[in-house]
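J.: Any chance you could fold what I've pasted below:
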Amino acid sequence: MRSAMAKHILVKTKAEAEKLKQRLAQGEDFARLARKYSQCPSRKKDGDLGKIFPGQLVKPIENIIFRKALLKVHGPVKTQFGFHLVVVYFRS
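T.: Purely as a prediction, here's the structure:
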């Protein structure tokens, strides 16, 4: 079965997500920003979602995790939870 591993940062507004994406592009540490700003419990693990299988997450996030380029910051993508920045670091 396909699987992937990803990290994400979840915030309430698109503007906040855009600011964080700019900071990441300037070289700031994803894990540090996730711990400080993410609204998801995964913030305690530096934003790491662990091993992910199809059907576990909401569609917009799964589309990134299973279809987009590895090691690139994707987003902001909107879900019912807020706005996400996602980095996929492994896929099988």
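J.: okay, CA-based contacts and neighbour counts for the rest of this
T.: OK.
J.: Show residues contacting the longest strand seen in the chain.
T.: Using DSSP state E, we find that the single longest strand of the chain is strand 82-91. Strand 82-91 has contacts (Cα atoms under 8 Å, 6 or more residues apart in numbering) with 2-14, 17, 21, 61, 64-66, 69-78.
J.: Check which residues of the longest helix out of those in the chain are buried.
T.: Longest helix in the chain, counting residues (DSSP state H): helix 14-25. Neighbour-count burial for helix 14-25, counted by 16 or more other Cα atoms under 10 Å, picks out 14, 17-18, 20-21.
J.: To check against the first, give me the structure of this:
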Amino acid sequence: MAKRACALHILVKTEAECLALKQQLDRGADFGKLAKKHSICPSGKRGGDLGEFSKGDMVGPFDKAVFSGPLLTVQGPVKTRFGYHLLKVLYRN
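T.: Next comes the predicted model:
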């Protein structure tokens, strides 16, 4: 079972905004560019790059999505106390 992962994410305040961004991504928009423009997380400046982190480092719903969802596929909206996330897991190990 994977204990570490690397992921990108976009954090926004509303589910509607999250769904609109996901539609753009589904049509081929660049994840990093959308993160830089829309994410309210400081990681947005890095294209949403969270770097590598351990299982349990992130809030529950986010952690569950990262460690159980598909690789290299945009997931979301994932609701946490911070807002709504779109995430893309780059790798797990």
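J.: care to give me the TM-score?
T.: In this superposition the chains share a TM-score of 0.97, using TM-score structural alignment, normalised by the length of structure 1; 92 aligned residues with a Cα RMSD of 0.9 Å.
J.: Might you specify the subset of the contacts of strand 82-91 of structure 1 located within strands?
T.: 4-11, 73-78.
J.: one step back: from the contact counts, what lies against the longest helix of structure 1?
T.: Secondary-structure packing of helix 14-25 of structure 1 (3 or more Cα pairs under 8 Å, 6 or more residues apart in numbering; DSSP states H and E): strand 73-79, strand 82-91.
J.: which one of those strands has the most crowded surroundings?
T.: strand 82-91 (a mean of 22; mean count of other Cα atoms under 10 Å).
J.: Just give me the mean distance for that strand relative to structure 2.
T.: Strand 82-91 of structure 1, aligned to structure 2 and superposed, deviates on average by 0.4 Å (mean Cα distance after the TM-score superposition for structure 1).
J.: Can you check which part of structure 2 that strand sits on?
T.: Residues 83-92 of structure 2 are matched to strand 82-91 of structure 1 when aligned by TM-score structural alignment.
J.: quick revisit: of all the helices and strands packed on helix 14-25 of structure 1, which lies closest to Leu33 of structure 1?
T.: Ranking the helices and strands packed on helix 14-25 of structure 1 by proximity to Leu33 of structure 1 (Cα to Cα) places strand 82-91 first, at 10.9 Å.
J.: Just give me the closest of the ones in strands among the contacts of strand 82-91 of structure 1 to Arg32 of structure 1.
T.: Ile9 (10.3 Å).
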